[in-house]
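Visitor: Need a 3D model of the following:
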Amino acid sequence: MGAVRPRKVILLVVLGALAVGAALAYARYRRDLADALLRIATGSEVAQTPCGPVEYAVVGEGPAVLLVHGAGGGFDQTLDAARELAASGFRVIVPSRFGYLRTPQRSDATPAAQADAHACLLDALRVPRAAVIGVSAGAPSSLQFALRYPQRCTGLVLLVPMAYSPGFRPSPRARLIEETIGSDFAYWLLARGAASTIMGTPAGVVARADDAEKARFARYALQPLPVSERREGLLNDLTVVSNLQPYEIERIGAPTLVISARDDLWGSYQGAIYTAQHIPGARFVALPDGGHLWIGHHREVMGETAAFLTANARCRAARKRRRGPRSPGRCRSKARSGGRRRCSLRRSGWPARPSDRGCRRRSGGVRRGRKHEAQPRP
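Guide: Below is the predicted model:
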């Protein structure tokens, strides 16, 4: 009897500890969920458009940039990036795509239909044209926008794009997420316990990162809360990225920048290479590591993006000035161009690497310099 009693005591202690741990975990979940609900309750508006209601936020002033979020997003996912770009002098428009937050899901929620919704939002905001940044699962509709509205797309940036490449295989992580997005608490447990898996970033990369990058990683892991408000959009994204289709991207004429990391566990790297190779003159920046959230390279990625957008905006402004009385500028006429003036992104401050040639616009179309670090076409 004496031996049985200590075992019962130990069992009760263990059960009590588990109960306390569960209570503390649930309390932490409730705090995280409350923070998430507060975050999405403010800072956005809903535009009534011919394409249906579209939720959006606007940050900053200057040339327009449409920042298209990835899977699990909503306008709140990319607000931090929007603020960084706004500090560089841009008006950043951040929509919630179909099925996310206050933008309802549609029966025809294809990337092409989503691109039309992007155009409808710009119409509602009286924005005639914009540069477009597609992040992760936001890439398909961004590519479609560049194809369907070439006169409105002033530039294209694709960050860790979920884009077609021959032989692409969907990540098994998609199934894991699909099984957990039915419950906010289930997703929270996954985000707290297996964040590197769902964020597509190797755990070792996060472990080696500085405190600021670790904090950014933690914010992104919890950002999909409440997942119940994003479930339809996330399921649609999982369907789209599991069945990526080749587009006629050779027809894209907008200056293009593509960035991805070699160790992206969501597999964006090969699609990024393929896309950069097939969009005429696109520039490709390969990160050696960093995963799907480019951990450890945030300043580089945002710096490349801001420099590209700034140089592109300067080129467009110079061309606009040339339509009026002749004035000195970065774009000069050349006799060998047959009297046509040329605008170079390099002269406007991009790319930073002197070995990369800038983009040149002629009256007959767009000619841009060689790709950076892109592998040869097969």
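Visitor: From here on, just use CA atoms for contacts and neighbour counts.
Guide: Noted.
Visitor: mind listing the strands for the chain?
Guide: With DSSP state E as the criterion, the chain has strands at 45-49, 52-59, 64-68, 91-95, 130-135, 153-159, 256-261, 283-287, 343-344, 359-362, 365-368.
Visitor: could I get the ones you listed as CSV with distance to R83?
Guide: Converted to CSV, the strands of the chain look like this (distance: least, Cα to Cα, whole Å):
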stretch, distance to R83
strand 45-49, 17
strand 52-59, 6
strand 64-68, 11
strand 91-95, 8
strand 130-135, 14
strand 153-159, 17
strand 256-261, 20
strand 283-287, 23
strand 343-344, 27
strand 359-362, 27
strand 365-368, 29
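Visitor: for comparison, sequence B:
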Amino acid sequence: MAARLVRTILGGAVAFAVVASVRRYRRDLGAARARLAEVQRRVISTRFGALEYAETGRGDPPVLVSHGIFHGCDGGLLSVRDVIDYRRVVAPSRFGYLGSDLPVDADGADQSDAFIELLDDLEIGRVDVFGISAGTGAAVQAALRHPDRVAHLVISSGNWPGSTTSVAPPSWAKLFYNDAAMWAIRSCGGPALGALMGVPKGFPRNAADRAVISEMADSIFPLAPRTPGAVFDAFVSNPEINSYPLESLTVPTMIIHATDDPLATYSAAEQAAVRIPESTFVSLETGGHLGLGQSDRVRSEVAAFLNDEPSRPH
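Guide: Okay, here's the model as predicted:
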């Protein structure tokens, strides 16, 4: 009798926990969809299909952002929000993300050409290109293929040749490229979330770090409309970087990388800086993949490189 009662209580507790989790999942996904709906996204037609973008700010020349994995035009704007707010920022959703199509047999060169078609549509001549993490390949290709349209190239937490991120993951990794799996990791927090977001040991150090991690983790949802792009990045775009002729870059280039980045290998960024003619290398002592606590430093370095006078930090 007692054993049956215990089983009943445990079964009820498990059922309650499952129902509560499902409700939280639906609530969080609903909130994510609402956040995405607030972003003013536009779509143009290109020879590669639909290309979505969002933009904000004023100031010339504009900055084109090549966002990281699991993001999109919304994440592109978010990623540079605290670093560049004194320019017009144009953030396309790369191939397979949100409202942008993923062409058959696409590569980084195609993505860079799509960027140029977007600039043509917006009647923008030259831009400064800001590539982030998995957005490195498309940004570098834009500078290689269209140096007349790229005034400066800035790469933050980049995926460079020889980096652990430049190796395609095992095929089973795709099992985690969905809302439910990522939501479970997001909800558990701790080491799992830290590993996903590239948070180094010893972080977060304060409330500001925790806020950045939380906002960036939330920004990958809803994941379903980003999954094709994430798979393309992990299995095609990221590995391609190993064959790029970095020595042929003629556009002034700045590489920003934290020594304790647990995702994108620091030494690979160092070697890329050696290979790229007259590049500028900014080494961050701490901060990991997200550059936690480094916004002011990065803001100042980027502004000086782009010959800008940045507005005061918020």
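Visitor: The strands of the first structure into a markdown table, with extra columns for distance to A23 of the first structure and mean neighbour count?
Guide: Formatted as a markdown table, those follow (distance: least, Cα to Cα, whole Å; neighbours: other Cα atoms under 10 Å):
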| stretch | distance to A23 of the first structure | mean neighbour count |
| --- | --- | --- |
| strand 45-49 | 36 | 16 |
| strand 52-59 | 36 | 21 |
| strand 64-68 | 38 | 26 |
| strand 91-95 | 37 | 26 |
| strand 130-135 | 37 | 25 |
| strand 153-159 | 39 | 26 |
| strand 256-261 | 39 | 26 |
| strand 283-287 | 42 | 22 |
| strand 343-344 | 61 | 22 |
| strand 359-362 | 58 | 20 |
| strand 365-368 | 59 | 15 |
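Visitor: Quick check: which of those is nearest to A194 of the first structure?
Guide: Distance to A194 of the first structure, taken as Cα to Cα, is lowest for strand 256-261 among the strands of the first structure, at 20.2 Å.
Visitor: Alignment lookup: A57 of the first structure to the second structure.
Guide: The alignment partner of A57 of the first structure in the second structure, by TM-score structural alignment, is A54.
Visitor: quick one: that match and V154 of the second structure, what's the gap?
Guide: Per Cα to Cα, to the nearest Å, A54 of the second structure is found 20 Å from V154 of the second structure.
Visitor: how deep is the alignment partner in the first structure of F115 of the second structure tucked in, by neighbour count?
Guide: Counting by TM-score structural alignment, F115 of the second structure lines up with H118 in the first structure. Residues within reach of H118 of the first structure, counting by other Cα atoms under 10 Å, total 23.
Visitor: Give me the nearest residue to H118 of the first structure, chain neighbours excluded.
Guide: Of all residues not flanking H118 of the first structure in the chain, F145 sits nearest, at 7.5 Å (Cα to Cα, 6 or more residues apart in numbering).
Visitor: Surely the one you found touches C153?
Guide: Yes: applying Cα atoms under 8 Å as the test, F145 of the first structure and C153 come out as touching, 7.3 Å apart.
Visitor: which stretches of the first structure form helices?
Guide: 4-41, 79-86, 111-124, 139-148, 173-180, 184-193, 195-198, 203-208, 211-222, 231-242, 268-278, 298-322 (DSSP state H).
Visitor: Out of these, flag the one nearest I252 of the first structure.
Guide: Across those, closest to I252 of the first structure is helix 139-148 (Cα to Cα), at 5.8 Å.
Visitor: so the closest one aligns onto which residues of the second structure?
Guide: Going by TM-score structural alignment: helix 139-148 of the first structure matches residues 136-145.
Visitor: Show me what R31 of the first structure aligns to in the second structure.
Guide: By TM-score structural alignment, R31 of the first structure lines up with R27.
Visitor: burial count for its match?
Guide: By the criterion of other Cα under 10 Å, R27 of the second structure has 11 neighbours.
Visitor: Same check on L12 of the first structure?
Guide: Applying other Cα under 10 Å, we find 12 residues neighbouring L12 of the first structure.
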